[in-house]
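Engineer: Okay, here's the prediction I keep looking at, along with the sequence it came from:
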Amino acid sequence: MSGRWCKIPNAVGAIDGTSLQIYRPSVEPQEQYYSGHRQHHAVHTQVVVDNEGIIRFVQSGFLGHMNDAQQFAMMQRIGTDLVFPHDCFLLGDKIYPNRYPIITPFSAGQVARRHGRDRRRCVKFNRYVSSCRIIVEHSIGELKTYRAVSTIWRHPRYLLPSVVVICAGLVCRRKELNLIM
């Protein structure tokens, strides 16, 4: 998978998170599920896609009050030597930590501290990363075409991660069928 993005040849995919709205929990502490950023109760999902836009890894069930970086720290299997090769990277947005296995764009402060040619390189790099990361946004959009994950979740919460994985499988299957035709 490496080499598809010529300016970042070791980037093999992208990672991003999305939130799925749920009803306010009546039995559990509701504060853990409340996302102040989104202004509703939510369960978050992390999606990893390859550089062709095919969903390779989905993990759902993170509490609503957590951000993408906290969820990434809790993710299983990603970042271990057995699953992710040392010379490959994922593209993430600015919320993720800029350390292996994720490459993030330069922050506005980092760009402002640079001068002249270095500043222009940073801005070009950020634009290139954005143009490459759009595939994960499109994949999440395709995932949310299924009503089970795009509307408010009305069923027991323990079922949600399984439904998200099934919908991700359907998205991958639909992409495979579109490539064949």
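Structural biologist: That came in fine, so what should we check first?

Engineer: going forward, measure contacts and count neighbours with C-alpha atoms only.
Structural biologist: Fine.

Engineer: number of nearby residues for Tyr100?
Structural biologist: Tyr100: 12 surrounding residues under other Cα atoms under 10 Å.

Engineer: Sorry, wrong one. I was asking about Ile134.
Structural biologist: Neighbourhood size, Ile134 [other Cα under 10 Å]: 13.

Engineer: and the gap between it and Arg77?
Structural biologist: Counting by Cα to Cα, to the nearest Å, the separation of Ile134 from Arg77 is 24 Å.

Engineer: give the contact list for Ile180.
Structural biologist: For Ile180, no residue meets the contact criterion (Cα atoms under 8 Å, 6 or more residues apart in numbering).

Engineer: ok, it to Arg174 distance?
Structural biologist: For Ile180 relative to Arg174 (Cα to Cα), the value is 10 Å.

Engineer: quick one, helices of the chain?
Structural biologist: Here the chain has its helices, by DSSP state H, at 68-74, 108-113, 116-143, 147-150, 160-180.

Engineer: this is the other structure I want to compare:
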Amino acid sequence: MAIIRRYRLPRGQIAQLLNSIGPQLMRATRRNFALSPEIQLLSALRFYATGSFLQVLGDGLGLSKASVSRAVQAVTNALLPLAVEHIQFPASRQDITEIQQYFLTHHHIPQVIGVIDGTLIPILTPSVDGNVYICRKGYAAINCQVICDHKALITDIVARWPGSTHDSFMFTNSSVGQEAQNLQGLWRLLGDSGYPLRPYLFTPVANPMNNRETNFNEAHRVARSIVERTIGRWKMRFRAIHQSSGGLLFAPQKCCAVIIVTAMLHNIAVQMRVPLLNREEDEEVEEEDVEDEDGMGPHGQPRNAQYMAGFRARQQVIDRFF
């Protein structure tokens, strides 16, 4: 447990990571600084876990802050290509059926393949275009789009947009959003009211008028809480991406790489059933940008056909509730 508490992964998994990226770290070591691949990896894992270079210094490794910073960047760059192996959107018929069956059985909403949410990862305010990174909560951040399945595995993550970016814009311009548009009717996601209502993306009813709509909203809320808990556990496991750490002190592109790597490590921990040793889960629920559902868009303009199609598809599901 001491190894897990310190590095968030068991000894065997750390050894597997070292085996995968060790040669790359050895080449970097010969060019830049005399740290073994083992020390570099452990320094990076400890940084991901705590979010503090200074705390790493106190761990008895005897490293300077600059050495730890270089190690974190080297390890992050080496781990990043492995993310595609561990963060995978469901593609096989078996995986899709399993997830859809879970949401239908437990939440009574058909064809759901995942739940989606945006979360803010604090960063140091960039010197260039820093204003666009200021989020609605008043600090510089990367706005990340996270999709997870019923097992709390992150199946897709988009970590490249400044904090001021709206969740709906991120989804529309993401690969999953584009695929959902092309495959309408095959699967759908559940999101909060900050997302656009679509046949492939169900949001809650803004103003429920009867028991069926109320029951649908409750089922939707309970199902969508999965992604909130997943994000909370991810940030609790890897405090580097949590606001309490003071933010990632890298350039935005490097921050995005750290975010993706920690998401990958989260999935590894979940798949290996690594316990979350912190006493309480940090469930951060972001504020929603709620839209009116009166059939009208901004400035009283009629909503587009996609919204109306989503409204009808959701209503068909609501009609089954009682």
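Structural biologist: Noted; the coordinates are in hand. Treat the numbers as computed from the prediction; the structure is a model and nothing was measured.

Engineer: I'd like to know how far the residue in the second structure that His138 of the first structure lines up against sits from Met236 of the second structure.
Structural biologist: In the second structure, His138 of the first structure lines up with Arg229, judged by TM-score structural alignment. Arg229 of the second structure sits 10 Å away from Met236 of the second structure, going by Cα to Cα.

Engineer: neighbour count winner among those two?
Structural biologist: Neighbour totals were compared for Arg229 of the second structure and Met236, and Met236 leads with 22 against 17 (other Cα under 10 Å).

Engineer: Wait, the more buried one touches His242, no?
Structural biologist: Yes. Assessed by Cα atoms under 8 Å, Met236 of the second structure is found in contact with His242 at 7.3 Å.

Engineer: who's sitting farthest from the centroid in the first structure?
Structural biologist: Centroid-distance maximum for the first structure: Gly116 at 32.5 Å, with Cα atoms, centre = their mean.

Engineer: Look at the counterpart of Thr203 of the second structure in the first structure and say how many residues are nearby.
Structural biologist: Using TM-score structural alignment, the equivalent of Thr203 of the second structure in the first structure is Thr104. The tally of other residues near Thr104 of the first structure (other Cα under 10 Å) stands at 19.

Engineer: Please name the nearest non-neighbouring residue to Ala14 of the first structure.
Structural biologist: Residue nearest to Ala14 of the first structure in three dimensions, not counting chain neighbours: Leu91, with 4.4 Å by Cα to Cα, 6 or more residues apart in numbering.

Engineer: which residue in the second structure lines up with the one you found?
Structural biologist: Checking TM-score structural alignment: Leu91 of the first structure goes with Leu190.

Engineer: For Val270 of the second structure, see how far away Leu153 of the second structure is.
Structural biologist: 7 Å.

Engineer: Repeat that for Ile4 of the second structure.
Structural biologist: Ile4 of the second structure is 13 Å from Val270 of the second structure, by Cα to Cα.

Engineer: Likewise for Leu120 of the second structure?
Structural biologist: Note on Leu120 of the second structure: its distance to Val270 of the second structure, by Cα to Cα, is 22 Å.

Engineer: Among those two, which residue is more densely surrounded?
Structural biologist: Neighbour count, other Cα under 10 Å: between Leu120 of the second structure and Val270, Leu120 has more, with 24 against 19.

Engineer: Can you tell me what the more buried one aligns to in the first structure?
Structural biologist: Counting by TM-score structural alignment, Leu120 of the second structure corresponds to Ser19 in the first structure.

Engineer: which residues of the first structure does stretch 45-55 of the second structure align to?
Structural biologist: Counting by TM-score structural alignment, stretch 45-55 of the second structure falls onto no part of the first structure.

Engineer: gap between the two ends of that stretch?
Structural biologist: End-to-end distance for stretch 45-55 of the second structure, by Cα to Cα: 12 Å.

Engineer: Give me the contacts around it.
Structural biologist: Outside stretch 45-55 of the second structure, the residues that touch it by Cα under 8 Å, 6+ apart are 6-8, 56, 65, 68-69, 72, 237-242, 245-248, 262.

Engineer: Now the buried members of those.
Structural biologist: 6-8, 56, 68-69, 72, 237-242, 247-248, 262 (16 or more other Cα atoms under 10 Å).

Engineer: and which of those residues is nearest His107 of the second structure?
Structural biologist: Proximity of those to His107 of the second structure (Cα to Cα) peaks at Arg237, which lies at 27.7 Å.

Engineer: Quick check: chain neighbours aside, which residue is closest to the closest one?
Structural biologist: According to Cα to Cα, 6+ apart, the nearest residue to Arg237 of the second structure is Ala49 (6.2 Å).

Engineer: just Gly177 of the second structure next, same as before
Structural biologist: Nearest to Gly177 of the second structure is Phe171, by Cα to Cα, 6+ apart, at 5.3 Å.

Engineer: what residue of the first structure takes the place of the one you found?
Structural biologist: In the first structure, Phe171 of the second structure lines up with Phe72, judged by TM-score structural alignment.

Engineer: Any idea how many residues pack against that match?
Structural biologist: 20.

Engineer: What of Tyr195 of the second structure?
Structural biologist: 26.

Engineer: do Asn210 of the second structure as well
Structural biologist: For Asn210 of the second structure, the neighbour count with other Cα under 10 Å is 9.
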